[in-house]
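[1] When you get a sec, could you give me coordinates for this:
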Amino acid sequence: MKKINKFMLVIMMLFLICCTRYDTAYADSATIENENDGTVKLVYNNDYDVKVKLIVQLTGGTQYKYDIPKGSVDIKIPMTQGNGEYKFILCRNVSGTKYAVMQTVSVTQSLSSDNEAFLSSNYIIDWDKTNIAIKKAQSLAGKGSDNDKIKYIYEFVVKNYSYDNAKAKNINDIAKTAAYIPDVTKVYNAKKGICYDYSVLMAAMLRSVGVPTKVVTGYTPNAEVYHAWNNVYANSKWNVIDTTYDAQMYRAKQKYSMYKNFSDYKDVVYTY
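    Below is the predicted model:
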């Protein structure tokens, strides 16, 4: 009973802070189905002229919010906080920062290993086998060990991609209508990007060759602002890789190492 009461309190607070009760005459119907790979498939027709968000929360976990694109939506939303019951709350903006609940769906995740959630394609790390970046990952990695795959893809990104200072300066303008999410193909072809671009590209390429990889956002002494990096599973443990930092060190002809100290990357906000 204590766990149930605590969860209900969290949901009630969520409604009071982020949402209002939505009149049933305006209720929407989205299809949210468990893909059993660490994601749910969201199918929804978003015809609203205002922002629509999907709030995702594991019982007792961190609350994640996703801006839902306009038009016909068919996307995979990640469940990256482990096994358990997740609540998916579809909300529509009604005024200012106030959102109204349109639909709530519960999904129970039960994976044989938490690492499975970090191998799939999803809304944040969107890729498939036809993607040019993924084809490059296949050619780089071959049939080598996981350590070889990580090393080859890491070196490719560090040595071939530069930091996009103009994009970093204008990111708030870029994300005015919706939260910025990197496009793997565009980032690959541009050969430059911000930290979020670096980490999503790395995750897509490594996942495509079977290496569990996380995109992690938060704070580190190696960056002056909100940052993104990767946690990569190798040698039976998670390891921190920061290609954004290392690419700049490479260009400055400074020493750097592929794996970072976890203690420098412990201030985590979100994990995808």
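[2] alpha carbons only for contacts and neighbour counts from here, please
    Noted.
[3] any idea how far stretch 226-242 is from the chain center?
    Centre-to-centre, stretch 226-242 and its host chain are 14 Å apart (Cα atoms, centre = their mean, to the nearest Å).
[4] And that stretch, end to end?
    13 Å (Cα to Cα, to the nearest Å).
[5] Identify each buried residue in that stretch, please.
    Buried positions in stretch 226-242, judged by neighbour count with 16 or more other Cα atoms under 10 Å: 227-233, 239-242.
[6] Same check on stretch 185-203?
    Buried, per 16+ other Cα under 10 Å, within stretch 185-203: 187-188, 192-203.
[7] Turn the residues you listed into CSV, including secondary structure.
    Below are the buried residues of stretch 185-203 laid out as CSV (DSSP: H, G, I helix; E, B strand; the rest coil):
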residue, secondary structure
187, helix
188, helix
192, strand
193, strand
194, coil
195, helix
196, helix
197, helix
198, helix
199, helix
200, helix
201, helix
202, helix
203, helix
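[8] For the one helix or strand residue 206 maps to, give me every contacting residue.
    Residue 206 belongs to helix 195-208 when elements are defined using DSSP states H and E. By Cα atoms under 8 Å, 6 or more residues apart in numbering, the residues outside helix 195-208 that reach it are 118-121, 124-129, 133-134, 137-138, 149-150, 153-154, 157, 163, 182-184, 187-188, 212-215, 227-230, 242-244.
[9] one more to put side by side:
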Amino acid sequence: MFKKLFTMTLLAALLIGSPKGIEAAAPYIIDRSALDKGIITVAGSDLNDTKAIVRISKDNNKYDYYLTNGAQYPLQQGNGTYSITIAQFLSENKYKVVSQESIELKMDDENAVFLQSIPMIDWNNNTKAVAEAKRLTSDAMSDREKTAAIYSYIVRSIQYDYAKAQSLDSGYTPDLDAVYDTSKGICYDYAALFAAMARSLNIPTRLAMGYEASAPATFHAWNQVYLKDIDQWVTIDTTYDAARVQNGQDTPMIKQAADYTITQIY
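    Coordinates of the predicted model:
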């Protein structure tokens, strides 16, 4: 449903330079104060002036993000040892490593990371959809009921934006207020909107990317939600279901996980 963009792929950038001995002179500092929530932030004097990336690696998996001031970066691959690499732009697809550190993550609740605001699910208490989520779920008694209320709102209210899907720039991330105001978006917008609304209600929610069985060549985004009452992650796809519901078709909220192939999770 959309192109593979920078924040959704394993960056093919060439990282130049040895990390040995660079920490003392590094222009960036990794803030570990929120490791109990599974996130880090990066501080630096030239964050607004220098194009840079942060690469978060664990085992054989790598996630790359543009480095921006104040952004929270998730350690979403569970407890264990992560390598954090910061690299500054040189030219074309080349970056120079300026800092590299290891972080040992030992969270009591590994699902806590899926409650946070991160670059592709950027929300706070002033986000319009967050206020809408509170209104929609004011009478809900369980996480499942809250999830169903958010799901129903999105699949009935948000229209797929075909023009946007064809015109996105590299590095696109959803503007949740814009999606809410226009009631239009692509699958990335649907999934980010759903995740922000559910996370704001303390429901662990993942934004997953990859492929769905009925369209195996189309890169797609959807959600996984942790329901405490059944102690299970369930799969929800508001994009495809919006098309079905808006065409008068019945469809179950919870999908078969086997129909989805995940390449990234946020």
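[10] Superposing both, give me the TM-score.
    Overlay of the two chains. TM-score (TM-score structural alignment, normalised by the length of structure 2): 0.86; 246 aligned residues with a Cα RMSD of 2.2 Å.
[11] Which among the contacts of helix 195-208 of structure 1 count as buried?
    Of the contacts of helix 195-208 of structure 1, these count as buried by 16+ other Cα under 10 Å: 118-121, 124-127, 133-134, 137-138, 149-150, 153-154, 157, 163, 182, 184, 187-188, 212-215, 227-230, 242-244.
[12] Let's verify residue 14 of structure 1: helix, strand, or coil?
    Per three-state DSSP, the local secondary structure of residue 14 of structure 1 is helix.
[13] Number of residues surrounding it?
    14 (other Cα atoms under 10 Å).
[14] Also residue 255 of structure 1?
    8.
[15] Check residue 222 of structure 1 too.
    12.
[16] Spatially nearest residue to it, not counting backbone neighbours?
    Nearest non-adjacent residue to residue 222 of structure 1, counting by Cα to Cα, 6 or more residues apart in numbering: residue 245, 7.1 Å away.
[17] Tell me which residue of structure 2 lines up with that neighbour.
    With TM-score structural alignment as the criterion, the equivalent of residue 245 of structure 1 in structure 2 is residue 240.
[18] Report the buried residues of the host helix or strand of its match.
    For residue 240 of structure 2, the host element (DSSP H and E) is helix 238-246. For helix 238-246 of structure 2, a neighbour-count test (16+ other Cα under 10 Å) marks 238-243 as buried.
[19] ranges for the helices of the stretch 151-272 of structure 1?
    165-169, 171-174, 184-190, 195-208, 243-251 (DSSP state H, counting those that start in this stretch).
[20] Can you say which of those helices is nearest to residue 18 of structure 1?
    For the helices of the stretch 151-272 of structure 1, the distance to residue 18 of structure 1 is smallest for helix 171-174, at 21.9 Å, taking Cα to Cα.
[21] will you turn the helices of the stretch 151-272 of structure 1 into JSON lines that also has distance to residue 43 of structure 1?
    Output for these, formatted as JSON lines (distance: least, Cα to Cα, whole Å):
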{"stretch": "helix 165-169", "distance to residue 43 of structure 1": "31"}
{"stretch": "helix 171-174", "distance to residue 43 of structure 1": "25"}
{"stretch": "helix 184-190", "distance to residue 43 of structure 1": "22"}
{"stretch": "helix 195-208", "distance to residue 43 of structure 1": "22"}
{"stretch": "helix 243-251", "distance to residue 43 of structure 1": "34"}
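[22] so which of these gets nearest residue 86 of structure 1?
    Of the helices of the stretch 151-272 of structure 1, nearest to residue 86 of structure 1 by Cα to Cα is helix 195-208, at 23.5 Å.
[23] Which helix or which strand is home to the residue nearest to residue 50 of structure 2 when sequence neighbours are not counted?
    In this structure, residue 50 of structure 2 finds its nearest non-sequential neighbour in residue 88, 7.1 Å apart by Cα to Cα, 6+ apart. According to DSSP H and E, residue 88 of structure 2 maps onto strand 80-91.
[24] can you list contacts of that strand?
    So strand 80-91 of structure 2 is contacted by 15, 50-59, 75, 95-106 (Cα under 8 Å, 6+ apart).
[25] Which of those residues fall in strands?
    Taking DSSP state E as the definition of strands, the contacts of strand 80-91 of structure 2 contribute 15, 52-58, 95-105.
[26] residue ranges for the helices of the stretch 1-150 of structure 1, please.
    Taking DSSP H, counting those that start in this stretch as the criterion, the stretch 1-150 of structure 1 contains helices spanning 2-18, 132-141, 146-160.
[27] Any chance of TSV for those helices, columns distance to residue 68 of structure 1?
    Formatted as TSV, those follow (distance: least, Cα to Cα, whole Å):
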stretch	distance to residue 68 of structure 1
helix 2-18	16
helix 132-141	25
helix 146-160	30
